[in-house]
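Q: any chance you could fold what I've pasted below:
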Amino acid sequence: MSIMQAIRTFFFYLLLGTSSLLWCTLSFFVAPFMPFPMRYRFINVYWCRCALWLTRVFLNINVRVTGQENVPQIPCVILSNHQSTWETFFLSQHFSPLSQVLKRELLYMPFFGWAMAMLRPIAIDRGNPKAALKHVAKRGDELLKDGVWVLIFPEGTRVPYGQVGKFSRGGTALAVNAELPILPIAHNAGKFWPKTGWAKTPGTIDVVIGEPMYAEGTGPRAIAALNDRAAAWNEATQRALGSPGAPAASAESAAV
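A: I've put the predicted structure just below:
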């Protein structure tokens, strides 16, 4: 990373952290009095757009979206690969209101966690996978019925660019049980915003929104088949975007 890029990255993180602290503090005092859709826009959409603006201006990282016409009118379960923090910013402001699975401990962080708690997240205990899976199913179904998008990263954690993680079945199980489709999304954010380190590479992140996928039937077999289709589509799309990734592992039953 060049000296100029290092300087730009420093100011990016400085402004990102400052804006986060100020916005979360303001939200803590203002947002509780807003109805949920307005509260979500105030806390998450506006700040995430600010974060993406800082990303464009200081890091020169842009985005190109294809497949927007595939987004259904009714909120459903979004399945996306996970490579960096960038896609969390992007998806949180692109689909509104949206809930996602996160570690319960994050909600205990002063101001940031308190603001997140007002966004109706699906907070889980990763130390208890079986209980976490049940909570995702129960809480996710409630949110979908309330017209809230549910974002699931089926790989469970950030995976380096060029690799594809195992897809757990929690997201597809939630969609099948709610009689809704999954909306598959693939991107190459990790190419420009790596999983680890501070260095960022200027460029254009490609985000591909696929056609909604419906299960063929119900029950465990239908869930597994849908999950395999989603994983195969994601791998193929990442390859089409230029990722040198290894073949995706077969989908296995695992905790979210």
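Q: going forward, measure contacts between C-alpha atoms and count neighbours the same way
A: Fine.
Q: buried residues in the helix or strand where residue 143 lies?
A: Residue 143 belongs to helix 129-145 when assigned by DSSP states H and E. For helix 129-145, burial by neighbour count (16 or more other CA atoms under 10 Å) applies to 132, 133, 134, 135, 136, 137, 139, 140, 141, 143, 144.
Q: helices and strands around it, which ones?
A: Applying 3 or more CA pairs under 8 Å, 6 or more residues apart in numbering; DSSP states H and E, we find helix 129-145 packed against strand 122-124, strand 149-152, helix 170-177.
Q: let's see 7 Å
A: Using 3 or more CA pairs under 7 Å, 6 or more residues apart in numbering; DSSP states H and E, the elements in contact with helix 129-145 are strand 122-124, helix 170-177.
Q: looking at these, which is closest to residue 102?
A: Closest to residue 102 of these, according to CA to CA: strand 122-124, at 5.1 Å.
Q: ok, residues contacting that closest one?
A: For strand 122-124, the external contacting residues (CA atoms under 7 Å, 6 or more residues apart in numbering) are 99, 100, 101, 102, 103, 104, 132, 136, 139.
Q: tell me the two of those that are most distant?
A: Across the contacts of strand 122-124 (CA to CA), the longest gap, 15.4 Å, separates 99 and 132.
Q: now stretch 165-182, how far from the chain's geometric center?
A: Going by CA atoms, centre = their mean, to the nearest Å, the spacing between the C-alpha centre of stretch 165-182 and its chain's C-alpha centre is 15 Å.
Q: what about that stretch, how long is it end to end?
A: 18 Å (CA to CA, to the nearest Å).
Q: only the buried residues of that stretch, if you could.
A: Within stretch 165-182, the residues scored as buried using 16+ other CA under 10 Å are 165-176, 178, 180-182.
Q: so what's the residue count around residue 154?
A: A count of neighbours around residue 154, defined by other CA atoms under 10 Å, yields 26.
Q: contacting residues around it?
A: Contact analysis of residue 154 by CA under 7 Å, 6+ apart lists 79, 167, 168, 171, 256.
Q: among those, which are located in strands?
A: residue 79 (DSSP state E).
Q: structure for this one too, so we can compare:
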Amino acid sequence: MTLTYKLRIVLLYAYFGLTAGLWCLVGVTCAPFLSTYRRYRLVAHSWCHNAIRATQVLVDIDYRVIGQENIPERPCVILANHQSAWETFFLTGSFFSPLTQVLKRELLDIPFFGWAIRLIKPIAIDRDNPKMALKQVAIQGHERLQQGIWVLIFPEGTRVPVGEPGKFSRSGAALAANAGLPILPIAHNAGSFWPRTGWSKRPGTIQVVIGPPLLAEGEGPRAIAELNQRAEQWIHATVKELESQV
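A: Next comes the predicted model:
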């Protein structure tokens, strides 16, 4: 990694910090007077879209999307593998609007940032209480889907290293099955260019694959487990293929 590229990475993070503060201030000031859709576009979508654009320009990390034709017209539950911060920015700033996701409840208490995030109806969970967290995802997620909001879940629960797929939680599959809606599986290899920890980056093109929607076959715990397994197998297999191409 050259010195010039390292400086560009520093510039990228400086851009993130400065613009995030500005966006949060504007969001907290203006969003309470806007509809849910316009609030989401102002607070989350626009900043994340610009973050992805800055990543392209400053550190030469581009992306390619395959399978956009698989996106259903009606909002549903999105399950994606989690390797870095990039996919959070990308999925929030791309074609799903409005969108909410599961996050730690503590984030909502951060001045300005947390206040702004609170305005876009996140599913805030208590990670220290897994049983309560599952209940929160089920109740709040169902409410969001009924309101026409996409629900993004990273079923691995945390960022995992490249080549080490994590075990999937069933919360997303249960939410989709109980709502009678499909899971939209998404796989990517962002971690190969944007590692889960540290500031290092690698120029290149991230591959994002959107799979066909998956519906539960039947009802009850067995159907939920089978749906989750299908999503997990498809995502892990697709990620493995993408990583082999880097």
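Q: got a TM-score for the pair?
A: Superposed pair, TM-score by TM-score structural alignment, normalised by the length of the second structure: 0.98. Supporting alignment: 244 aligned residues with a CA RMSD of 0.9 Å.
Q: re the thing from before, could the contacts of strand 122-124 of the first structure be laid out in TSV, adding distance to residue 193 of the first structure?
A: Listed next are those as TSV, based on distance: CA to CA, whole Å:
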residue	distance to residue 193 of the first structure
99	23
100	21
101	21
102	20
103	22
104	25
132	29
136	28
139	31
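Q: leaving aside the residues adjacent along the chain, what's closest to residue 163 of the second structure?
A: Once flanking residues are discounted, residue 163 of the second structure sits nearest to residue 240: 7.2 Å by CA to CA, 6 or more residues apart in numbering.
Q: can you list contacts of the host helix or strand of that neighbour?
A: For residue 240 of the second structure, the host element (DSSP H and E) is helix 221-244. The contact list for helix 221-244 of the second structure, computed with CA under 7 Å, 6+ apart, reads 81, 165, 168, 170, 173-174, 177, 185-189, 207, 216-217.
Q: what ranges do the strands span in the first structure?
A: Counting by DSSP E, the first structure has strands at residues 61-66, 77-80, 98-103, 122-124, 149-152, 182-187, 203-209.
Q: quick check: chain neighbours aside, which residue is closest to the alignment partner in the second structure of residue 199 of the first structure?
A: When the second structure is aligned by TM-score structural alignment, the residue opposite residue 199 of the first structure is residue 200. Leaving aside its chain neighbours, residue 200 of the second structure sits nearest to residue 194 (7.1 Å; criterion: CA to CA, 6+ apart).
Q: run a quick neighbour tally on the one you found.
A: Number of residues near residue 194 of the second structure (other CA under 10 Å) recorded here: 22.
Q: against residue 62 of the second structure, how distant is it?
A: 11 Å.
Q: just residue 118 of the second structure next, same as before
A: Residue 118 of the second structure is 30 Å from residue 62 of the second structure, by CA to CA.
Q: from residue 215 of the first structure, how far out is the residue nearest the centre of the first structure?
A: Central residue of the first structure (CA atoms, centre = their mean): residue 88, 4.4 Å from the mean position. In this view, residue 88 of the first structure and residue 215 of the first structure are 26 Å apart by CA to CA.
Q: got it, and residue 127 of the first structure?
A: Per CA to CA, residue 127 of the first structure is found 30 Å from residue 215 of the first structure.
Q: more neighbours, these two?
A: Neighbours were counted for residue 127 of the first structure and for residue 215 using other CA under 10 Å; residue 215 has more, 23 against 9.
Q: what's the match for that one in the second structure?
A: Aligned by TM-score structural alignment, residue 215 of the first structure pairs with residue 216 of the second structure.
Q: if we can go back for a sec, mind putting the helices and strands packed on helix 129-145 of the first structure into JSON lines with distance to residue 2 of the first structure?
A: Listed next are these as JSON lines, based on distance: least, CA to CA, whole Å:
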{"stretch": "strand 122-124", "distance to residue 2 of the first structure": "39"}
{"stretch": "helix 170-177", "distance to residue 2 of the first structure": "41"}
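Q: stretch 208-224 of the first structure spans what distance, first to last residue?
A: 23 Å.
Q: repeat that for stretch 38-51 of the second structure.
A: Using CA to CA, one end of stretch 38-51 of the second structure lies 19 Å from the other.
Q: now swap in stretch 102-116 of the first structure and tell me
A: The first and last residues of stretch 102-116 of the first structure sit 10 Å apart, counting by CA to CA.
Q: need the contact partners of that stretch.
A: In this structure, residues lying in contact with stretch 102-116 of the first structure by CA under 7 Å, 6+ apart are 24, 25, 27, 28, 117, 122, 123, 124, 125, 126.
Q: same question for that stretch: list its buried residues.
A: By neighbour count on 16+ other CA under 10 Å, the buried set for stretch 102-116 of the first structure is 102, 107, 111, 112, 113, 114, 115, 116.
Q: ok, now stretch 209-218 of the second structure?
A: Buried residues in stretch 209-218 of the second structure, counted by 16+ other CA under 10 Å: 209, 210, 211, 212, 213, 214, 215, 216.
Q: please apply the same query to stretch 61-72 of the first structure.
A: For stretch 61-72 of the first structure, by 16+ other CA under 10 Å, it's 61, 62, 71.
Q: could you export those as TSV, including distance to residue 228 of the first structure?
A: Below are the buried residues of stretch 61-72 of the first structure laid out as TSV (distance: CA to CA, whole Å):
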residue	distance to residue 228 of the first structure
61	32
62	31
71	21
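Q: closest to residue 39 of the first structure among those?
A: With CA to CA as the yardstick, the closest approach to residue 39 of the first structure among the buried residues of stretch 61-72 of the first structure comes from residue 71, at 22.9 Å.
Q: which other helices and strands does the longest helix along the first structure contact?
A: The longest helix of the first structure (DSSP state H) is helix 3-30. With contacts taken as 3+ CA pairs under 7 Å, 6+ apart, helix 3-30 of the first structure sits against helix 46-59, helix 112-117.
Q: measure residue 102 of the second structure to residue 217 of the second structure for me?
A: Distance from residue 102 of the second structure to residue 217 of the second structure, by CA to CA: 25 Å.
Q: likewise residue 35 of the second structure?
A: From residue 35 of the second structure across to residue 217 of the second structure, the span is 36 Å (CA to CA).
Q: please apply the same query to residue 137 of the second structure.
A: As for residue 137 of the second structure, its distance to residue 217 of the second structure is 21 Å (criterion: CA to CA).
Q: and the end-to-end length of stretch 92-101 of the second structure?
A: Start-to-end, stretch 92-101 of the second structure (CA to CA) is 9 Å.
Q: that one: how far from the chain's middle?
A: Chain-centre distance of stretch 92-101 of the second structure: 8 Å, with CA atoms, centre = their mean.
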